[in-house]
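Chemist: requesting a structural model of the entry that follows:
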Amino acid sequence: MLALALAALLAPPTQVAVLTREAALQRFRERGFDRVLADVQVEAARADATSAGASPNPTLSGSVGRSFGYDAAQCPGCSAAQVGVGLSDNAALWDLVVGKKALRAAVAQASVQAAQHNRDAALRTLTAALLQQFYAAVQAERLLAVAEGARESSARTRALLQRRFAAGASSEVELARAEVQEMEALQARDQAQAQLGASRATLGVLLGESGPLQEPLEARALDLGPLPALDVESLAAQAQAERPDVAAAQAQLARARTALSLARRQRIPDVAVSANYAQEGTGQGAIQPPTLTLGVSVPLPLFYQQQGEVARAEADLRGAQVTLARARAQAAADVRAAMAALEAARSRAERRVEERARRARDLVQLQWEKGAASQLELLDAQRTLLQVSAEHLQDLTSYWMAVAQLELATGKEIL
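Modeler: All right, here's what the predicted structure looks like:
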């Protein structure tokens, strides 16, 4: 038993699994609700493509009848019963010959490609939203730790003043000030805890969780790291060529062009081929001896020649051209704006204000304990440290959110 107890004491501490940025992204790709919905849209477009590429089914018709007032017994092979069978291809052969089926399939396939690019664009936006929420949750966790540290510092100050007050070495005013600051620190901690709960709940929904996250987040996710050399113009050009929403606009333009060709091709009337067999008796004197007929039917475009469909397709093409131009311009503008925000956020995050504020608080704390600084100076130093620490966390969060925004603008990972 003693050996088991010693082994338990000497065993290394259990590593607590933390949710990293990469793990959050992987979980989102595997089971995120919005990810599944984006895939459903592509599946629906593929189903539409299957329908568009199908040929119309042939029509089989049959009829039976009887002639009244006719004596079939007067001649051999005669009959008063009439039988007929018909088969029509419903213009399926003509649809294939003139290329309408191929054009419909091409339009549907372009729609599938557009849906795939739209899914990628939606996932790009959702990924950026996920990362921003992840960074906000990490900020909330670290802010809670800062608030808890401020509360502990305020509690130590209040306890020391309480002992001094009991010994008659400090006034009741000083003790009251310390108690007020401790209550303010408690309130700040409670607010940080509420913010953390809300952030974790929102992050859990994005990750496809049925409830809030249980594992802690990687605190180092907000630490500054090396930033690769970035050229804004090359990033803008790359975004204009490769961003998913630009690719989706290009696919929509291809679809609109093919749809216009299809609308013009629809002016050609559909020719349906049919075959019919009918008989009413089989002899030479039968009312209708066995007869096979072949026929075609053509609608005459006398009053309408698809003018509305063609005009609509032309308008759709113009709209697709404008949409593509706007998507390219927006991609370049997004990259430039995100790059400017990233540079500004990086500059703020690199300032070492928090270290100086912590050093100042420690010095004032030491001086106050030795009687060389006033209580007001100590309280001011503690409030300043809490404020500066919160602002520094916000600067770090803003920096990583700017990185996510730049990745959203370029359509690729930067770090």
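Chemist: okay, CA-based contacts and neighbour counts for the rest of this
Modeler: Fine.
Chemist: please enumerate the helices of this protein.
Modeler: For the chain, applying DSSP state H gives helices covering 2-10, 21-31, 33-52, 92-97, 100-166, 172-206, 232-242, 244-265, 307-349, 353-369, 375-410.
Chemist: for the nearest residue to Gln41 once chain neighbours are set aside, what are its contacts?
Modeler: Excluding the flanking residues, the one nearest Gln41 by C-alpha to C-alpha, 6 or more residues apart in numbering is Ala115, at 6.8 Å. Ala115 is in contact with Gln41, Val42, Ala45, Ala248, counting by C-alpha atoms under 8 Å, 6 or more residues apart in numbering.
Chemist: quick one: which of those has the most company?
Modeler: The most crowded member of these is Ala248, carrying 26 neighbours; neighbours defined as other C-alpha atoms under 10 Å.
Chemist: what's the neighbour count on Leu6?
Modeler: If you count neighbours by other C-alpha under 10 Å, Leu6 ends up with 10.
Chemist: no no, Gly225
Modeler: For Gly225, the count of nearby residues is 8 (other C-alpha under 10 Å).
Chemist: would you do the same for the sequence below? I want to compare the two.
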Amino acid sequence: MARPFASIPNYGVGLSYTVPLGKRGPRQDRAVALERAARASLDAGTRERAIELARLLGTLATSTLRLVGVRGIVDSGTRAIAVAEDRLASSFGTPLDIDRLKIEVARAEQQVLSAESDRTYALAACASLVGMTCRPFRSDGEARSFLTAWLDQASRRATTAASLEERPDVRALDAYGKAATAEARLARAQAIPDPTVRLGYVHDRFLISGNQQNSLNLSVSLPLPFFDHGQAQARAAESKRSRFSQQRVKTLQAARAKLPALTQRLAAQRERQEALSTRIMPQALAVLSNVERAVEGRLLPLSDAIQARRAVGELLVEEADSFADAFDAALTLTAELPPTAPSTPATPATPATPATPATPAKHTTHTTNAAPTLK
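Modeler: Now for the predicted structure:
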């Protein structure tokens, strides 16, 4: 056959369009709500990672305080051993005093190793989280500034009214609930039949039977959803809406219930930390300095200096622990509060080699104006 396509009885082409009745609005609302939920979930995830990073930096700062303080005790103990050996050479002391001092120094050196281990772990965890090398704080003053900035900010925010609905996780739950509501509307709209409009053209070659050679037709078809009209999808969407709504309410109730207790905990830990840093530690260091001068002048036995040095070492560790507890309380409270406008936080932008640690006699409290916030 020379022309096979010429033997086809007719050719036809057509265009059809299904008109969605009552479905376009719910679909658009659902898409907008899901976009808002995704953005809020991203903000919540980013905030969690920021809090995790801040917690690691707090561990790094407290380990730096502990390390600097214990190193000062080691240096002071080493000098005390030299004084004790001079006294022994002049037949004024006993070998037992030197042995006791060496034991105290050895204990302090073990604490130095423990603090260095904690700092190394914090640096490794920080590098794993941010994907780059983290450096330690340059001094105990910089570490104190970082911790104090977080404590000051958390204390200020605890006294100001904040809308918990602005938390990203709460916003995400609200958006998911609205998406489920739009999904239920869309499912109920399945009961409305969507008409299908079709426009077609037919070219007929079988004219001997009396057919028209060219014809144009317009048709409308209407499905009748007697059995499945979206009832299962509507129930599923209502169940999701109820679940998101209840989860949002529980989240807000839990946050409102925890805030007073967290605020009280922060106040108590802050009072403990300030008492150790501003009153107890300076007094203890002054007593240690006076006792060491009295021992060097042979006015007191060496055992008094040993006991005073041990007390100061314990207080230094306790002070670092008080900073750690107060920082944990501040960070836990910050995580429960909604985010604020971003600002530049105090970060440990320090060289890899830390500065020479200060001795306990130079104990001071540093503050900073930088207020770290979580977006």
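Chemist: closest to Ala272 of structure 1 out of the helices of structure 1?
Modeler: Comparison of the helices of structure 1 against Ala272 of structure 1 by C-alpha to C-alpha identifies helix 92-97 as nearest, at 7.1 Å.
Chemist: for the closest one, what is the distance to the chain centroid?
Modeler: Mean-position distance between helix 92-97 of structure 1 and its chain equals 41 Å (C-alpha atoms, centre = their mean, to the nearest Å).
Chemist: do the same with stretch 380-399 of structure 1
Modeler: For stretch 380-399 of structure 1, the gap between its own C-alpha mean and the chain's C-alpha mean amounts to 32 Å (C-alpha atoms, centre = their mean).
Chemist: same deal with stretch 286-294 of structure 1?
Modeler: Centroid separation for stretch 286-294 of structure 1 versus its chain: 65 Å, with C-alpha atoms, centre = their mean.
Chemist: which bit of structure 1 covers stretch 320-330 of structure 2?
Modeler: Matched against structure 1 by TM-score structural alignment, stretch 320-330 of structure 2 falls on residues 393-403.
Chemist: over to stretch 98-108 of structure 2?
Modeler: Counting by TM-score structural alignment, stretch 98-108 of structure 2 corresponds to 175-185 in structure 1.
Chemist: ok, now stretch 185-197 of structure 2?
Modeler: Per TM-score structural alignment, the counterpart of stretch 185-197 of structure 2 in structure 1 is residues 261-273.
Chemist: may I see the buried residues of that stretch?
Modeler: For stretch 261-273 of structure 1, burial by neighbour count (16 or more other C-alpha atoms under 10 Å) applies to Ser261, Leu262, Ala263, Arg264, Arg265, Gln266, Ile268, Pro269, Asp270, Val271, Ala272, Val273.
Chemist: for the spatially closest residue to the fourth one that is not a sequence neighbour, give me its contacts.
Modeler: Put plainly, it is Arg264 of structure 1. Nearest non-adjacent residue to Arg264 of structure 1, counting by C-alpha to C-alpha, 6+ apart: Val310, 6.1 Å away. Val310 of structure 1 is in contact with Leu260, Ala263, Arg264, counting by C-alpha under 8 Å, 6+ apart.
Chemist: these into a markdown table, with extra columns for distance to Tyr135 of structure 1?
Modeler: As requested, those are exported to a markdown table (distance: C-alpha to C-alpha, whole Å):
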| residue | distance to Tyr135 of structure 1 |
| --- | --- |
| Leu260 | 47 |
| Ala263 | 50 |
| Arg264 | 53 |
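Chemist: near the equivalent of Asp75 of structure 2 over in structure 1, how many other residues are there?
Modeler: Structural alignment (TM-score structural alignment) places Asp75 of structure 2 against Glu152 in structure 1. Neighbourhood size, Glu152 of structure 1 [other C-alpha under 10 Å]: 15.
Chemist: equivalent analysis for the one 10 residues further on, please.
Modeler: The burial count assigned to Gln162 of structure 1 is 21, neighbours taken as other C-alpha under 10 Å.
Chemist: identify the residue of structure 2 aligned to it.
Modeler: In structure 2, Gln162 of structure 1 lands on Glu85 (TM-score structural alignment).
Chemist: for that match, which non-adjacent residue is closest in space?
Modeler: Glu85 of structure 2 sits nearest to Ile98 (C-alpha to C-alpha, 6+ apart), 7.0 Å away.
Chemist: where's the one you found relative to Val70 of structure 2, distance?
Modeler: Remark: distance between Ile98 of structure 2 and Val70 of structure 2 (C-alpha to C-alpha, to the nearest Å) = 19 Å.
Chemist: which of the two has more neighbours?
Modeler: Applying other C-alpha under 10 Å to Ile98 of structure 2 and Val70 shows that Val70 carries more neighbours, namely 29 against 21.
Chemist: I figured the more buried one hits Gln111, correct?
Modeler: Yes: with contact defined as C-alpha atoms under 8 Å, Val70 of structure 2 reaches Gln111; the gap is 6.8 Å.
Chemist: how near is the counterpart of Arg66 of structure 2 in structure 1 to Ala381 of structure 1?
Modeler: Residue correspondence to structure 1 (TM-score structural alignment): Arg66 of structure 2 is matched to Leu143. Look at Leu143 of structure 1 and Ala381 of structure 1: by C-alpha to C-alpha, they are 18 Å apart.
Chemist: who has more neighbours out of the two?
Modeler: Each of Leu143 of structure 1 and Ala381 has its neighbours counted (other C-alpha under 10 Å); Leu143 has more, 26 against 21.
Chemist: surely the more buried one and Leu393 touch.
Modeler: Yes: using C-alpha under 8 Å, Leu143 of structure 1 is in contact with Leu393, at 7.2 Å.
Chemist: show the contacting residues for Trp400 of structure 1.
Modeler: Taking C-alpha under 8 Å, 6+ apart, we find Trp400 of structure 1 in contact with Gln132, Tyr135, Leu222.
Chemist: JSON lines for these, including neighbour count and distance to Arg359 of structure 1?
Modeler: As requested, the contacts of Trp400 of structure 1 are exported to JSON lines (neighbours: other C-alpha atoms under 10 Å; distance: C-alpha to C-alpha, whole Å):
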{"residue": "Gln132", "neighbour count": "21", "distance to Arg359 of structure 1": "31"}
{"residue": "Tyr135", "neighbour count": "27", "distance to Arg359 of structure 1": "27"}
{"residue": "Leu222", "neighbour count": "21", "distance to Arg359 of structure 1": "22"}
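Chemist: which of these lies closest to Gln306 of structure 1?
Modeler: Of all the contacts of Trp400 of structure 1, Gln306 of structure 1 sits closest to Gln132, with 50.1 Å by C-alpha to C-alpha.
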